[in-house]
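Asker: My questions are about this predicted structure, shown below with the sequence.
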Amino acid sequence: MFRIKDAKVSLKFYQDILGMELIHESPGGDFTNYFLAFPEEGKEHLSEEEKAARKFQREGVLELCHNWGTESDPDFKGYANGNEEPGRGFGHIAISVDDVEAECKRLDSLGVRFKKRPEEGRMRHIAFIYDPDNYWIEIVPSGGKKGEKGM
């Protein structure tokens, strides 16, 4: 689970930039959990009821937790992303794409911030981007069918 500052900003990033879909929203006392996943290939024919019944049986479901009010709190500095002190430990998530270089060009054209581009460093076949809350997302080659995306 990623703790997020602003649900609107994060949902826009994961849906509009990365292509995930919101599969479930669960409001609690003073927070909301959002569950996202990439569209399932070959499942377009399922009814909404069938999709709802299997929403947590999918691969690569990402949970975002938004504590209400953080989006408008000028003193809120964000959460630890796990890659720096304090709170070092968690590293990142990864998504697989058919063509890392093409995906990086697309992400670059959309203004996504990069931690590492494919041409940087020793590992030339991967990239890292930041989400709106500075969590790292690794972009790796899928080795799968053309056009596939997944977690």
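Answerer: Cool, got the structure.
Asker: contacts, neighbours, all on C-alpha from now
Answerer: Will do.
Asker: And the strands in this protein, which stretches?
Answerer: In the chain, the segments counted as strands under DSSP state E are 2-4, 21-27, 31-37, 62-67, 92-97, 114-116, 127-130, 136-141, 149-150.
Asker: Throw these into CSV and include mean neighbour count and distance to G78, thanks.
Answerer: Shown next, in CSV, are the strands of the chain (neighbours: other Cα atoms under 10 Å; distance: least, Cα to Cα, whole Å):
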stretch, mean neighbour count, distance to G78
strand 2-4, 20, 8
strand 21-27, 15, 20
strand 31-37, 19, 15
strand 62-67, 19, 11
strand 92-97, 17, 16
strand 114-116, 16, 18
strand 127-130, 21, 14
strand 136-141, 21, 14
strand 149-150, 21, 27
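Asker: Presented hereafter is structure B, for comparison with structure A:
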Amino acid sequence: MSFQTEMHPGVTADVPVATRGFVFNHSMLRVKDPAVSLDFYSRVLGMRVLRKLDFPEMKFSLYFLARPDEQEAVPEEEGARTSWTFSQRGILELTHNWGTEQDPDFRYHDGNAQPQGFGHICFSVPDLAAAVRWFDENKVDFVKRPEQGKMKDVAFIKDPDGYWIEIVQPSLLAGLGR
């Protein structure tokens, strides 16, 4: 039998038939300046923009980013690529409300200041030490370095809007929480 779920209070043992085929597609972050955020996510974290959608009547744009496998066939035609994007897993949507980049005092709540809510997104990397060196070379702000605090081998960095990004090396985490 293949793994189904860990059981805890509140967890349903059986997957409801009506939810078969449901896929967690994306999480959305609002960004002040898309050029600054797109530079960070594409240059520092290696993500690619799969699709940009503009909504002029509502004055906002959506940027869908991911790390597709290099050999993965991503459709070129925009409609097909839009459909394909919404069928994937692990997409990051950056939402830009037009004009925020012009306001020097504008800032989104990062979820970690009081009152807390949203916490972070997470990237797994093949080599945590190499990733930390890369982030240092690119002057990325750290919330927590891997050697700091009680939870070792886990780093937290900040994106240009102050959102926290957890950085983990999966092979270092087998004993986490034990």
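Answerer: Right, received. Where do you want to start? What you are looking at is a predicted structure, and each value in this text was computed from that prediction instead of being measured.
Asker: Could you dump the strands of the first structure into JSON lines and include distance to D108 of the first structure?
Answerer: What follows is the strands of the first structure, written out as JSON lines (distance: least, Cα to Cα, whole Å):
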{"stretch": "strand 2-4", "distance to D108 of the first structure": "22"}
{"stretch": "strand 21-27", "distance to D108 of the first structure": "21"}
{"stretch": "strand 31-37", "distance to D108 of the first structure": "22"}
{"stretch": "strand 62-67", "distance to D108 of the first structure": "23"}
{"stretch": "strand 92-97", "distance to D108 of the first structure": "15"}
{"stretch": "strand 114-116", "distance to D108 of the first structure": "8"}
{"stretch": "strand 127-130", "distance to D108 of the first structure": "10"}
{"stretch": "strand 136-141", "distance to D108 of the first structure": "13"}
{"stretch": "strand 149-150", "distance to D108 of the first structure": "17"}
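Asker: most residues in a single helix of the first structure, which one?
Answerer: When the first structure is parsed with DSSP state H, its longest helix is helix 100-109.
Asker: Alignment lookup: V154 of the second structure to the first structure.
Answerer: When the two structures are superposed using TM-score structural alignment, V154 of the second structure falls opposite I126 in the first structure.
Asker: Show me which residues of stretch 124-132 of the second structure are buried.
Answerer: Residues of stretch 124-132 of the second structure classed as buried under the neighbour-count rule (16 or more other Cα atoms under 10 Å) are L128, A131, V132.
Asker: Would you check the span in the first structure matched by that stretch?
Answerer: Alignment of stretch 124-132 of the second structure against the first structure: residues 96-104, by TM-score structural alignment.
Asker: Endpoint to endpoint, the matching stretch covers what distance?
Answerer: When the termini of stretch 96-104 of the first structure are compared using Cα to Cα, to the nearest Å, they are 12 Å apart.
Asker: to the chain's geometric centre, what's the distance from that stretch?
Answerer: Relative to its chain's centre, stretch 96-104 of the first structure lies at 15 Å (Cα atoms, centre = their mean, to the nearest Å).
Asker: surely the match of V154 of the second structure meets K115?
Answerer: No: applying Cα atoms under 8 Å as the test, I126 of the first structure and K115 come out as separate, 11.0 Å apart.
Asker: which ones are touching the residue mapped onto V49 of the second structure from the first structure?
Answerer: Correspondence of V49 of the second structure to the first structure, assessed by TM-score structural alignment: L22. Shown here is L22 of the first structure, whose contacts under the criterion Cα atoms under 8 Å, 6 or more residues apart in numbering are Q15, Y34, F35, L36, A37.
Asker: ok, so of those, who is nearest S142 of the first structure?
Answerer: Within the contacts of L22 of the first structure, the smallest distance to S142 of the first structure is 16.2 Å, found for A37 (Cα to Cα).
Asker: I'd like the contacts of L22 of the first structure as CSV, with distance to A53 of the first structure appended.
Answerer: Supplementary listing: these in CSV, determined by distance: Cα to Cα, whole Å:
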residue, distance to A53 of the first structure
Q15, 21
Y34, 17
F35, 14
L36, 15
A37, 15
